[in-house]
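Q: got a predicted structure here, sequence first:
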Amino acid sequence: MNILQINGSARANGANSTRVADAITARLKARHPDATVELRDLARDPHPMLDEAALGALFTPADQRTPEQAARVALDDALIAQLKRADVIVLGVPMYNFGVSVQTKSWIDAIARAGQTFRYTANGPEGLVTGKKVYVGLARGGIYRDTPHDAQVPYLKGVLGLLGMTDVEFIYAEGVNMGPERVQAAFDAVEAQIAEAIA
């Protein structure tokens, strides 16, 4: 088993979403001691955002790209290859202003590429990244699960599903900005959720 952990926080140290992701990966390793883990920390190793230059490179035929364009596309290619190698993906996703972090969004923008991870068909898009289990570790300052304010879960279900990843488990750490007792309760709940999800 190859586990890919993506830390999507802007913080390299002390991120609650990374704490959730680490706990998920630790449980997976305990259950599968021979598993390998690839870690991509987007705070320590940020991926460039999708901008006009990147779009120009992606929409230029490979044999016509400048060296700079080829180098930019190669950065996304590396993330796609890493994703395809993985059997299990663990995402650490903080909530920033009701959405995902720019670090997480840049990773998604890199891996969501028509012809590589999904394709358009006469019946609509078809995901090409199939047969993978995804665990999403969510950290939120307040309580948003199953409320209209939770824009993250529908978005992540939608974009991961577009790519073919439909076996997705969400692990919630909520209320982490509501005082020390709530932090402890949140991570007690995380441990219980992980134990149930990875028996």
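A: Right, received. Where do you want to start? Residues are numbered from 1 along each chain as shown.
Q: alpha carbons only for contacts and neighbour counts from here, please
A: Noted.
Q: buried residues, stretch 76-92. List them.
A: Using 16 or more other C-alpha atoms under 10 Å as the test for burial, stretch 76-92 gives 76-77, 79-80, 83-84, 86-92.
Q: same deal with stretch 36-52?
A: When burial is assessed from 16+ other C-alpha under 10 Å, stretch 36-52 yields the following buried residues: 37, 40-43, 46-48.
Q: against the centre of this protein, work out the most remote residue.
A: The outermost residue of the chain relative to its centre, with distances by C-alpha atoms, centre = their mean, is residue 64 at 31.5 Å.
Q: list just the nearest of the buried residues of stretch 36-52 to residue 153.
A: The nearest member of the buried residues of stretch 36-52 to residue 153, counting by C-alpha to C-alpha, is residue 42 at 20.1 Å.
Q: wait, the closest one sits on residue 9?
A: Yes. With contacts defined as C-alpha atoms under 8 Å, residue 42 counts as touching residue 9 at a distance of 7.0 Å.
Q: what do those two both touch?
A: Common neighbours of residue 42 and residue 9, using C-alpha atoms under 8 Å, 6 or more residues apart in numbering, are 103-104.
Q: ok so, going back, list just the nearest of the buried residues of stretch 76-92 to residue 127.
A: Lowest distance from residue 127 to those (C-alpha to C-alpha) belongs to residue 84, with 12.3 Å.
Q: mind checking the SS state of the most centrally placed residue in the chain?
A: Closest to where the C-alpha atoms of the chain average out (C-alpha atoms, centre = their mean) is residue 91, at 3.9 Å. Secondary structure, DSSP: H, G, I helix; E, B strand; the rest coil: residue 91 is strand.
Q: residues in contact with it?
A: Contacts of residue 91 (C-alpha under 8 Å, 6+ apart): 5-8, 21, 134-137.
Q: just the helices in the protein please.
A: Chain-ordered helices for the chain, with DSSP state H as the definition, fall at 16-31, 52-58, 67-85, 102-111, 152-162, 180-197.
Q: before we go on, here's another structure to hold up against the first:
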Amino acid sequence: MTKILHIDASARPGLSGIDPHGSHTRRLSARFVARWRASRPEDPIEYLDVGQSPPAPVTGPWINAAFTKLEAREPWMHEVLAESDRLVDQLLAADVVVVGLPMYNFSVPAQFKAYIDNIVRVGRTFGFDRAQSPVPYWPLLSEAGKRVVLLGSRGDFGYGDSQRIAHLNHAEASVRTALGYIGITEVFDAAVEYDEFGGPLLSRSIEQAENAVDQLVDRLMK
């Protein structure tokens, strides 16, 4: 079986095309999961909505606790890291992670950045040793075989690779960087554009994105 972790990061609670002011990314991620479930109903799917219930942001005590060796941690340190530990455990258990990830002001929503900050964890998803020279960091998930699908939405158009404003896209790019740092390098994406234009341009972009989602599901199930 393949275990799916389904994450939504949009601040919008509904699905576009169904709910007023609904989210395109929730629509795409729901489509991915529904198509997967239709073909592989036995595969477990876990859901995490960081858009509506974001993780706590990293704090000074959190950093102190994370960089303290496990055997030296005080009780309060375990408490402050408890949510992060749950999120890391959830990620470690997943084979495929599908994320509904809208672009907010050229990058990811703050809610999803808090998620990334909680799962990029020293000793859990990346290693660190000052004595290791010249680079004291290394990924811990390189051999885990995890695959990630980023399903985005953008108000403007032309954010894709080699397109007119690709250099302004710090959403998928920043997530790929963080995931690569911990050893997850198989990352796929599709996105709706023209959200602020509406009309036939948006409709056509949604159709193209949904077709891309279907193709990604079929590809990853092989």
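A: Arrived safely. Predicted model, so just to flag it, every value in this text is computed and none were measured.
Q: now the TM-score, please.
A: Between these two chains, after superposing, the TM-score reads 0.90 (TM-score structural alignment, normalised by the length of structure 1); 199 aligned residues with a C-alpha RMSD of 1.9 Å.
Q: can you list the helices of structure 1 in a markdown table and add distance to residue 146 of structure 1?
A: Output for these, formatted as a markdown table (distance: least, C-alpha to C-alpha, whole Å):
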| stretch | distance to residue 146 of structure 1 |
| --- | --- |
| helix 16-31 | 18 |
| helix 52-58 | 35 |
| helix 67-85 | 28 |
| helix 102-111 | 21 |
| helix 152-162 | 9 |
| helix 180-197 | 16 |
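Q: for those, which one sits closest to residue 125 of structure 1?
A: Nearest of the helices of structure 1 to residue 125 of structure 1, taken as C-alpha to C-alpha: helix 152-162 at 6.9 Å.
Q: buried set for that closest one?
A: Across helix 152-162 of structure 1, burial judged by 16+ other C-alpha under 10 Å covers 152, 156-157, 159-162.
Q: and the residues you listed, which two are the farthest apart?
A: Most distant of those, by C-alpha to C-alpha, are 152 and 162, 15.2 Å apart.
Q: so what corresponds to residue 169 of structure 1 in structure 2?
A: When structure 2 is aligned by TM-score structural alignment, residue 169 of structure 1 is paired with residue 188.
Q: same thing with residue 51 of structure 1?
A: Matched to structure 2 by TM-score structural alignment, residue 51 of structure 1 sits across from residue 59.
Q: please tell me how far its match sits from residue 117 of structure 2.
A: Here the criterion is C-alpha to C-alpha, to the nearest Å. By it, residue 59 of structure 2 lies 10 Å from residue 117 of structure 2.
Q: and for residue 25 of structure 2?
A: Note on residue 25 of structure 2: its distance to residue 117 of structure 2, by C-alpha to C-alpha, is 21 Å.
Q: cool, residue 192 of structure 2 as well?
A: According to C-alpha to C-alpha, residue 192 of structure 2 stands 26 Å off from residue 117 of structure 2.
Q: comparing these two, which shows the higher neighbour count?
A: Neighbour count, other C-alpha atoms under 10 Å: between residue 192 of structure 2 and residue 117, residue 192 has more, with 25 against 15.
Q: how much space between the counterpart of residue 139 of structure 1 in structure 2 and residue 166 of structure 2?
A: Matched to structure 2 by TM-score structural alignment, residue 139 of structure 1 sits across from residue 153. Relative to residue 166 of structure 2, residue 153 of structure 2 is positioned 14 Å away (C-alpha to C-alpha).
Q: same deal with residue 181 of structure 2?
A: 22 Å.
Q: check residue 178 of structure 2 too.
A: Taking C-alpha to C-alpha, one finds residue 178 of structure 2 at 18 Å from residue 166 of structure 2.
Q: for residue 40 of structure 2, same thing?
A: In terms of C-alpha to C-alpha, residue 40 of structure 2 sits 35 Å off from residue 166 of structure 2.
Q: ditto for residue 89 of structure 2
A: Remark: distance between residue 89 of structure 2 and residue 166 of structure 2 (C-alpha to C-alpha) = 33 Å.
Q: do residue 23 of structure 2 as well
A: With distances taken as C-alpha to C-alpha, residue 23 of structure 2 is found 22 Å from residue 166 of structure 2.
Q: so which of the two has more stuff around it?
A: residue 23 (24 against 14).
Q: for the residue farthest from the centre of structure 1, give me its contacts.
A: With C-alpha under 8 Å, 6+ apart as the criterion, no residue contacts residue 64 of structure 1.
Q: switch to 10 Å and redo it
A: With contact taken as C-alpha atoms under 10 Å, 6 or more residues apart in numbering, residue 64 of structure 1 is in contact with 57, 70.
Q: again, but for residue 58 of structure 2
A: 80-81, 84, 114-115, 117-118.
Q: and residue 10 of structure 1, by the same measure?
A: Contact analysis of residue 10 of structure 1 by C-alpha under 10 Å, 6+ apart lists 41-44, 46, 94, 96, 101-104.
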